[in-house]
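**Q** How does the following fold in three dimensions:
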Amino acid sequence: MVPGGLCVAETNMYPAPMTESAEAAPDPTNADTTEFSPTGASERVVSLDVLRGFALYGVLLANSVPWYSARAFMPRDVLLAQTDTADKIFLFLVGLFVNGKAMALLTFLFGLGFSLQLQRAEATGRSVVPMHVRRLASLALIGVCHVLLLWWGDILWGYAIAGLGLLFFRRVRGWRLVAWGLFLALVPMCVTAIPVVSAALRPLTPAPPDHAAFRAAVYAAITGDDRLALAVMHAKHALYFVGNLAPWYFPWLLGRYLFGAWAGTTRIVHEAEARLPFFRKLLAWGLAVGLVGSAIHPVRQILMRQGVKLPEWLYVVLLAPAEVGTMSLTAGYAAAVVLLMRRPAWRRAFLILAPVGRMALSTYLGQSLVCTFLFYGWGLGLAGRVHAWWLWPITLCVFGLQILFAHAWLSRFRFGPMEWLWRSMTYGRLQPLRLPARREELA
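**A** Have a look, this model is predicted:
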């Protein structure tokens, strides 16, 4: 599980990444129809697919830097010897512009999707609860399989657990959703960072007896070819990592969902054409506030590498501005996409990403499959052998292939393969997968 943002240094084994992985999150535009069946393509909001496509590349890059490449588990002296100036510049830029933003966008889309499901359920007089619970249970099961079979950093089961909290807010509307979102995203994280609180929580969270030895064991499993040993270490690491963050992580996810729920209930994205002045202001303020706040964590890391130790109280004080910066910059990114989609040339370019966004779950899981093959010992074994900045061209190639695959797949099928499985599990019956044959093909 790889959340973004700053984490308590004393209680975390590693610097917190973003996961972003990803949608890993549910497809927010695929809410239930009045008959509780999957949403048709004609009902989709293309801007959301494009946003999800952008987020998925951020997920891939952010997860590749510390996790797939195993940089987070390498011996410190080896890592420092392998890091040159180009790597340091690349890591700073990833920290500033990428880390945390993809997860923020995907959690926003998750919450937006819930609000659409709720609106459809209310329109038919049915309860959204049974369908929502089935969707989350199916997602959690897929996530557990992901951890055991491919990669420890799965986000799906965490999304599913936090997603249950959305049911408590299904009657809340308007700016109260934003207020609750800010409270849940900021307060638990800041409170648990207070030294006396973190010290009290530490005995209650699972942790390995020796962190350094455990990291070495994880690195050995990643670079080795014993798949059973790798699965065991993945399960242990997922437990330790998420268990360590749990006191604030699940409320934090739920808080971010609520921003999306606000957007869904106000239909601000669906009615973007009538709200362009709002998106222009959001772009300006989001970039201004976001760049300042998002710089806190990368600058702190630079200072730490140079041996500068910041006071613990300053670290706690900076948590909230850093989180606000992440959310603000993410909002600026979203506003930029919405505005640029109004320009024909930009729209044509962005639409290339839409198929990847439509099959986000398949894309996310596919990233784990391809990247573990590239870096792990059971595949090409690149872990520990590449500079950080090399991950940029590597991930661009991987994502480019995923774009081609998504276009080819969706030219014949309604959903991505994992989306089809998820829907079939949710509705308790096999969903139609193939697109109807075109008339010219039947002639």
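
**Q** Going by C-alpha atoms from here, please, whenever you check contacts or count neighbours.
**A** Fine.

**Q** for the protein, longest helix please?
**A** Criterion DSSP state H: the longest helix present in the chain is helix 227-266.

**Q** Now do it: distance to the chain's middle.
**A** Its chain's average C-alpha position is 9 Å from that of helix 227-266, according to C-alpha atoms, centre = their mean, to the nearest Å.

**Q** immediately after it, which helix or strand?
**A** Per DSSP states H and E, the first helix or strand lying C-terminal to helix 227-266 is helix 276-294.

**Q** For that following helix, buried residues please.
**A** Buried residues in helix 276-294, counted by 16 or more other C-alpha atoms under 10 Å: 276, 279-280, 282-287, 289-294.

**Q** Then stretch 137-151?
**A** 137-140, 142-144, 146-151.

**Q** Redo those residues as a markdown table? Include secondary structure and distance to Pro251.
**A** As requested, the buried residues of stretch 137-151 are arranged in a markdown table below (DSSP: H, G, I helix; E, B strand; the rest coil; distance: C-alpha to C-alpha, whole Å):
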| residue | secondary structure | distance to Pro251 |
| --- | --- | --- |
| Ala137 | helix | 19 |
| Ser138 | helix | 21 |
| Leu139 | helix | 19 |
| Ala140 | helix | 17 |
| Ile142 | helix | 22 |
| Gly143 | helix | 19 |
| Val144 | helix | 21 |
| His146 | helix | 23 |
| Val147 | helix | 22 |
| Leu148 | helix | 25 |
| Leu149 | helix | 28 |
| Leu150 | coil | 27 |
| Trp151 | coil | 24 |
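
**Q** In a markdown table: those, plus distance to Val50.
**A** Converted to a markdown table, the buried residues of stretch 137-151 look like this (distance: C-alpha to C-alpha, whole Å):
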| residue | distance to Val50 |
| --- | --- |
| Ala137 | 27 |
| Ser138 | 25 |
| Leu139 | 22 |
| Ala140 | 25 |
| Ile142 | 24 |
| Gly143 | 24 |
| Val144 | 28 |
| His146 | 25 |
| Val147 | 27 |
| Leu148 | 30 |
| Leu149 | 29 |
| Leu150 | 27 |
| Trp151 | 26 |
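
**Q** Please provide the structure for the following sequence as well, for comparison with the first:
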Amino acid sequence: MQETGGIPTNGRIRLLDILRGFAIIGTLGTNIWLFADPGATLALLSFQGEGNSIDTWINGFLGIFTSGKFLGLLTIMFGIGLEMKYRKALRVKLPWLRMYIWTMILLGLDGLLHFIFVFEYDVLMSYAFTGIIVAFLVGCRHTTLNWIMAGAAAIHLFGLMLLTIVWIWMFHDEALFAEIMGMFQQTEIVYTTGTYLEQIQYRLSDFWGLRGEAISIIFMNIFLYLFGIRLYRAGAFSNDTNGRNIRKRLMIWGLGLGIPLNLLAFVPGHVFDLSVRYLFAPVLSVGYIGLIAFILERNLFGWLLTRFEMIGKTALSCYVLQNIIGSVLFYNWGLGLAPVDNVYGVIGAWILITIIMMIVAQLFVRLFGIGPLEWVWRKLSSAPFKSLSR
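**A** You can find the predicted model right below:
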């Protein structure tokens, strides 16, 4: 029997699978622009494009609802997953820290391979590092967690303020801006004319530079991991009145605050560019949790939500798959479609890859129950602890 928002009879929370799939598709909605125009990284952080064309407005509108929002949603989902694994470890008497740190090492290795051979904007390494930190914190009392969340938020806000000052200065310093744009043009050359091996060499040669965002969001990740843990403990995903009330508040406050805050991206002067992606985006992410729960509880768009659910059950495999397909479509060693200037072509590629993910996820779930990377990860992560769980 499958329920609408809580825990079904097999112990799996359907809403979480749907949210995870929704987040994977939304992540592609951000990354697809990086594939289509490898040298336009700044466009993900600033929606104040040149001109007043329809393409510019469509790009900006999509960015308001995608850029950073699904990064935040995935981070919250990882926190929820950590809490569920923690409860299971206590229930079956497994060594929590050894078990979870081992799984995060495997996730980090997956992310490293993904970074080297597929996509330099991988988030898995950042999640793995954050997961190891939070694994030591999950057993703390609620008041302690609250103080840690406040500390992580304060450090993140302070860092964001400093980066915003540098960001605004960059746009006002013509020489510095020209130098940075030159670096991005070199990136475009690598991906639009370089071979596959040259692209691997590029990612390895500038490893730390390309890991800049992954490092800078660590404290935001810690906050959102703990926020996900607190949501789960509060009963936000239970199929009862309390759970429904929490989800309703998430939708009202998340969308009610998140949309106007993210619209600040259109304020001239680039003052809110970084805040929209690294501060206001998670607010809208919370609204998405409530909105998807609202749709699910009313049995709306059932076919589409089932497709999200299938992708959610194969999230790791689909995340890597979408980036492999994006590489094949746009990079020089594949079909070489980049750079794509037409916004409709980029959206079309997003839809095409999403459809492929839906089909592949459906096949894997029906045949095997999980995706191939999930199967490998489950086998490797449980292997050292099999004797302890008997």
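
**Q** With both chains overlaid, what TM-score comes out?
**A** After superposition, the two chains reach a TM-score (TM-score structural alignment, normalised by the length of the second structure) of 0.83; 364 aligned residues with a C-alpha RMSD of 3.2 Å.

**Q** For the aligned residue in the first structure for Arg14 of the second structure, which residues are in contact?
**A** Aligned by TM-score structural alignment, Arg14 of the second structure pairs with Val46 of the first structure. Listed by C-alpha atoms under 8 Å, 6 or more residues apart in numbering, the contact set of Val46 of the first structure reads Leu351, Ala354.

**Q** I'd like to know how far Val46 of the first structure sits from Ile302 of the first structure.
**A** Counting by C-alpha to C-alpha, to the nearest Å, the gap from Val46 of the first structure to Ile302 of the first structure is 39 Å.

**Q** what's the answer for Ser362 of the first structure, then?
**A** From Ser362 of the first structure over to Ile302 of the first structure the distance is 36 Å, taken as C-alpha to C-alpha.

**Q** which of those two has more neighbours?
**A** Set Ser362 of the first structure next to Ile302 and count neighbours by other C-alpha atoms under 10 Å: Ser362 wins out with 22 against 14.

**Q** How about the more buried one: what's its closest non-neighbour residue?
**A** Distance criterion C-alpha to C-alpha, 6 or more residues apart in numbering; nearest residue to Ser362 of the first structure, sequence neighbours excluded, is Met418 at 5.0 Å.

**Q** burial measure for the one you found, as a count.
**A** Per other C-alpha under 10 Å, the neighbour tally for Met418 of the first structure reads 18.

**Q** same for the longest helix of the first structure, what does it pack against?
**A** Helices and strands in packing contact with helix 227-266 of the first structure are listed as helix 101-124, helix 129-149, helix 156-163, helix 175-193, helix 211-223; criterion 3 or more C-alpha pairs under 8 Å, 6 or more residues apart in numbering; DSSP states H and E.

**Q** For Pro393 of the first structure, which of the ones you listed is the nearest?
**A** Among those, the nearest to Pro393 of the first structure by C-alpha to C-alpha is helix 101-124 (18.7 Å).

**Q** distance from that closest one to the second structure after superposition?
**A** Helix 101-124 of the first structure, aligned to the second structure and superposed, deviates on average by 1.1 Å (mean C-alpha distance after the TM-score superposition for the first structure).

**Q** Identify the residue of the second structure aligned to Gln427 of the first structure.
**A** Careful, residue 427 of the first structure is Tyr and not Gln. In the second structure, the residue matched to Tyr427 of the first structure (TM-score structural alignment) is Ser382.

**Q** that older thread, nearest to Asp84 of the first structure among the helices and strands packed on helix 227-266 of the first structure would be which one?
**A** The nearest among those, by C-alpha to C-alpha, is helix 211-223 at 21.6 Å.

**Q** Return the set of buried residues in the closest one.
**A** With burial defined by 16+ other C-alpha under 10 Å, the residues of helix 211-223 of the first structure counted as buried are Phe214, Arg215, Val218, Tyr219, Ala220, Ala221, Ile222, Thr223.

**Q** and the angle from it to helix 227-266?
**A** Angle between the axes of helix 211-223 of the first structure and helix 227-266 is 100 degrees (criterion: axes from the mean of the first three to the mean of the last three C-alpha atoms, to 10 degrees).

**Q** Just name whatever secondary elements helix 211-223 of the first structure is in contact with.
**A** For helix 211-223 of the first structure, the packing partners by 3+ C-alpha pairs under 8 Å, 6+ apart come out as helix 227-266.

**Q** Can you tell me, leaving aside adjacent residues, what's nearest to the most centrally placed residue in the second structure?
**A** By C-alpha atoms, centre = their mean, the second structure has its centre lying nearest to Leu71, at 2.9 Å. Nearest non-adjacent residue to Leu71 of the second structure, counting by C-alpha to C-alpha, 6+ apart: Thr27, 6.7 Å away.

**Q** The one you found matches what in the first structure?
**A** Counting by TM-score structural alignment, Thr27 of the second structure corresponds to Val59 in the first structure.

**Q** burial of its match, as a residue count?
**A** 28.

**Q** Beyond whichever strand or helix holds it, next helix or strand please.
**A** Element membership for Val59 of the first structure (DSSP H and E) is helix 46-63. Sequence order places helix 76-82 as the next helix or strand after helix 46-63 of the first structure, per DSSP H and E.
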